[in-house]
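Enquirer: have a look at this prediction, sequence included:
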Amino acid sequence: MGKPLKVGIIGCGAIIAQYLTNFRRLDQIQLVAVADLDPARAQAVADDYDGVRAVSVEELLAADDIDLVLNLTIPAAHADVALKAIAAGKSVYGEKPLAATTEEARQVLDAARQAGVVVGCAPDTVLGTGIQTARKAIDDGLIGAAISASATMVTPGHERWHPNPDFYYQPGGGPLLDMGPYYVTALVTLLGPVVSVIGAASHTRNERTIGSGPRQGETVPVTIDSHVTGILVHASGALSTLFMSFDAVKSKSPNIEIHGERGSLVVPDPNHFDGDVQLFSLGAQDWETLPASAGYIDSGRGFGIADLASTPRGKEPRAGGTLAYHVLEVMESVLKAAHSGMTVSIQSTVERPEGVPLTALAEQAEAIQRR
């Protein structure tokens, strides 16, 4: 009660650096231990972070001084690690997606419910001022009833910069399951849950060449769809179009646009926490940049865990497992629709997470003291 959440991290790959930077700023979180299949990577983190010990995965799961496991393993291992943490009586916060499949994700949520622990999941980018300001604009009626949205993510592939990109091109990877969580989570946050989808998918190359690091020049096989298009039908009646590609080169389209009866919004990159929200109102002469009016100010990866720490017991955290499950089912269903040529109904649903008031770091820290 009122104490920092004690966290252990499993997986010390590239993404951990962003979490460590923000953990140093978040009084709600105390990093206790780190583990990795490569002990040297875990030791490097411990050497650079005061008070943190490097241990084996087994030792971390058995540790009595860890409340929550941050699961930064590759997508194929997300469910296995989460289930082991839950079995050890610990809450879990995972990198996206929640699991490689909805079947595995359901096992995680069911196990957590039975154990009485909490599941959270990235992306927490939707808690920043960018998406939250756009959400408040919609909730305040600035665009009237929402009609449609478009979400566009184009890159020629992560192998150009990532030294170990294999998992991006294996089941659980691909542009939709890798980058789609940012976009679909943002769309659900803005427009509400999805009830059905249609889709189409393709890929242009059977292998990719690593462009940096010690494995530069090595090729990796592509076993997933690397270009995916989908249409999401929201329960509200709004229609969202997804365009996710590891094949195309570049796009000038906004990352997300929302269109309503009385106006349109340009929403900033959902892979970032901030950015300008632009509004074009019916009858206006030009776009208007809205001031930041909601969300955690100056936030970054790890703020979802701090939000979880300040969430009252028994209440779903904003970056919670139920939302992550719904997003995963939507993405999985787009791929099913693409291969079947049929509309796929979404079986799960979720309440739009409660909006985040405009909140500075100090105010967020105070929330855990009141928990």
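Expert: Good, I have the coordinates. Since this is a predicted model, take the numbers as computed values, not measurements. Residues are numbered from 1 along each chain as shown.
Enquirer: contacts, neighbours, all on C-alpha from now
Expert: OK.
Enquirer: what's the neighbour count on residue 51?
Expert: Around residue 51 there are 11 other residues, counting by other CA atoms under 10 Å.
Enquirer: at which residues are the strands of the stretch 151-300 of the chain located?
Expert: Taking DSSP state E, counting those that start in this stretch as the test, the strands found in the stretch 151-300 of the chain are 194-202, 207-209, 219-221, 227-234, 239-245, 256-260, 263-267, 277-281, 288-290.
Enquirer: mean neighbour count and distance to residue 110 for these - can I get that in JSON lines?
Expert: Below are the strands of the stretch 151-300 of the chain laid out as JSON lines (neighbours: other CA atoms under 10 Å; distance: least, CA to CA, whole Å):
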{"stretch": "strand 194-202", "mean neighbour count": "22", "distance to residue 110": "22"}
{"stretch": "strand 207-209", "mean neighbour count": "16", "distance to residue 110": "37"}
{"stretch": "strand 219-221", "mean neighbour count": "16", "distance to residue 110": "34"}
{"stretch": "strand 227-234", "mean neighbour count": "22", "distance to residue 110": "26"}
{"stretch": "strand 239-245", "mean neighbour count": "23", "distance to residue 110": "30"}
{"stretch": "strand 256-260", "mean neighbour count": "22", "distance to residue 110": "33"}
{"stretch": "strand 263-267", "mean neighbour count": "24", "distance to residue 110": "34"}
{"stretch": "strand 277-281", "mean neighbour count": "21", "distance to residue 110": "38"}
{"stretch": "strand 288-290", "mean neighbour count": "14", "distance to residue 110": "41"}
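Enquirer: included below, for side-by-side comparison, is a second structure:
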Amino acid sequence: MGEPLRIGIVGLGTISAQYLQTLDKLGSVELVAAADLNPALATGVAEQRPGVRACTVEELLADENVDLVLNLTIPAAHADIALRAIAAGKAVYGEKPLALNVAEAIEVLNAATEAEVLVGCAPDTVLGTGIQTARKAIDDNLVGRPIAATATMVVPGHERWHPNPDFYYQPGGGPLLDMGPYYVTALTTLLGPVTSVIGVASRTRSIRTIGSGPRAGQSFPVDIDTHVTGVLTHASGVLSTVVMSFDAVGTRSSNIEIHGEVGTLAVPDPNHFEGDVQLRTLESKEWRTLPVSAGYLDASRGVGIADLAATPTGESPRAGAALAFHVLDIMESLLHATRTGQAEAIRSTVDRPAAVPLQAIG
């Protein structure tokens, strides 16, 4: 009791820097091991942090001093590393998505249930003050009964800035699977689970050209749809319209808007932990910024691990596997609906995650 959760990190790519900064300031967790296919990366992390051991993935998974495996591998390896960690009796927290597809994710959930270990998954941005202040406004009835929501992410394409953008335009990529987890997780946190989806999709170009880096000027094929529009029907009856695009220049729409009978909320970017929440009501034509009233203060990527560590026995973490699975199920079903032209029932459900009171991360 009271001892920190001992973390072993697998995968030390670009995103790991943000996680390491968070782990360094959390008192409730302790980094003890690091592994990567490139041993030099693990050695670099260990040299900068006393008490951290550089090792192979196999050594880390077998290490009895590791309580939780932080899985920051590429998406194609998420399920494999999670399953191996669970088989070793360790809890897991991973980057999004939980797995490449629902079938793989089911294996992870079943293994975790059988082994009685916790599994958490990004995005944990929904635990920050931006989404949680909006959540409190909804719970406090500031907009009345929610009726509808919009979620909009419009960019001209990652090839303009990413030096190796090909994978964004292959199966498993695209605007919905890339950025959708942030938006759909936020919508579920704010409005509860989804019961059905319908949607359409398109692609404007079959060839894209890299705009920066050593491959600038090279062209590559587009093998997926790059603009997805869907309608999510929540169990509460709320209708959320989602627009995810790699095809357009930009938008002046709020990232997320929640429309209720007596008010509308403008919700900040769910890819960030903070941001202004604005409210307009029937009684006022002016938008007003709500005071920060809920969520983890000064949160950053990895706060979901601290939240998992503080989860009471028998309860699901807020950024847990059940929520990540439901979000993956929604996105996979929506993409299927764009191909069939038919509404798709969502097979999974999840309890709306518990709200986060205003607090510092531990």
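Expert: Okay, I see it. Source: prediction; values computed, not measured.
Enquirer: TM-score for the pair, please.
Expert: The TM-score (TM-score structural alignment, normalised by the length of the second structure) is 0.96; 362 aligned residues with a CA RMSD of 1.5 Å.
Enquirer: ok, back up a step: for the strands of the stretch 151-300 of the first structure, which one sits closest to residue 61 of the first structure?
Expert: Closest approach to residue 61 of the first structure among these (CA to CA): strand 219-221, 32.3 Å.
Enquirer: nearest to residue 155 of the first structure, out of the strands of the stretch 151-300 of the first structure?
Expert: For these, the distance to residue 155 of the first structure is smallest for strand 239-245, at 6.2 Å, taking CA to CA.
Enquirer: distance to residue 338 of the first structure added to the strands of the stretch 151-300 of the first structure, as a markdown table?
Expert: Listed next are the strands of the stretch 151-300 of the first structure as a markdown table, based on distance: least, CA to CA, whole Å:
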| stretch | distance to residue 338 of the first structure |
| --- | --- |
| strand 194-202 | 4 |
| strand 207-209 | 21 |
| strand 219-221 | 21 |
| strand 227-234 | 8 |
| strand 239-245 | 12 |
| strand 256-260 | 22 |
| strand 263-267 | 27 |
| strand 277-281 | 32 |
| strand 288-290 | 37 |
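Enquirer: of all the ones you listed, which one is nearest residue 124 of the first structure?
Expert: Residue 124 of the first structure lies closest, by CA to CA, to one member of the strands of the stretch 151-300 of the first structure: strand 263-267, at 15.8 Å.
Enquirer: list the contacts of the closest one.
Expert: 130-131, 134, 142-144, 254-259, 276-282 (CA atoms under 8 Å, 6 or more residues apart in numbering).
Enquirer: go again using 6 Å as the cut-off
Expert: Strand 263-267 of the first structure is touched from outside by 143, 256, 257, 258, 277, 278, 279, 280, 281, 282, with contacts defined as CA atoms under 6 Å, 6 or more residues apart in numbering.
Enquirer: for the stretch 1-150 of the first structure, which segments count as helices?
Expert: Applying DSSP state H, counting those that start in this stretch to the stretch 1-150 of the first structure gives helices spanning 16-23, 39-48, 57-62, 78-87, 102-115, 129-139.
Enquirer: and the fourth one, what does it pack onto?
Expert: With contacts defined as 3 or more CA pairs under 6 Å, 6 or more residues apart in numbering; DSSP states H and E, helix 78-87 of the first structure has no packing partner among the helices and strands.
Enquirer: how much does that helix stray from the second structure?
Expert: Taken against the second structure, helix 78-87 of the first structure registers an average deviation of 1.0 Å after superposition, with mean CA distance after the TM-score superposition for the first structure.
Enquirer: just the angle between that helix and helix 102-115, please?
Expert: Angle between the axes of helix 78-87 of the first structure and helix 102-115 is 10 degrees (criterion: axes from the mean of the first three to the mean of the last three CA atoms, to 10 degrees).
Enquirer: what secondary structure does whatever residue of the first structure lines up with residue 328 of the second structure sit in?
Expert: Using TM-score structural alignment as the criterion, residue 328 of the second structure maps onto residue 328 of the first structure. Using DSSP: H, G, I helix; E, B strand; the rest coil, the structure places residue 328 of the first structure in helix.
Enquirer: how much space between residue 37 of the second structure and residue 49 of the second structure?
Expert: 19 Å (CA to CA, to the nearest Å).
Enquirer: what does residue 237 of the second structure give?
Expert: For residue 237 of the second structure, the distance to residue 49 of the second structure equals 50 Å [CA to CA].
Enquirer: out of the strands of the stretch 151-300 of the first structure, nearest to residue 96 of the first structure?
Expert: So among those, strand 239-245 is nearest, using CA to CA, at 16.0 Å.
Enquirer: quick check: angle from that closest one to strand 256-260?
Expert: 170 degrees.
Enquirer: deepest of the helices of the stretch 1-150 of the first structure, which one?
Expert: Per residue and on average, the most neighbours among those fall to helix 129-139, with a mean of 25 (mean count of other CA atoms under 10 Å).
Enquirer: and that helix with strand 263-267, angle?
Expert: Angle, helix 129-139 of the first structure to strand 263-267, by the same axes, to 10 degrees: 170 degrees.
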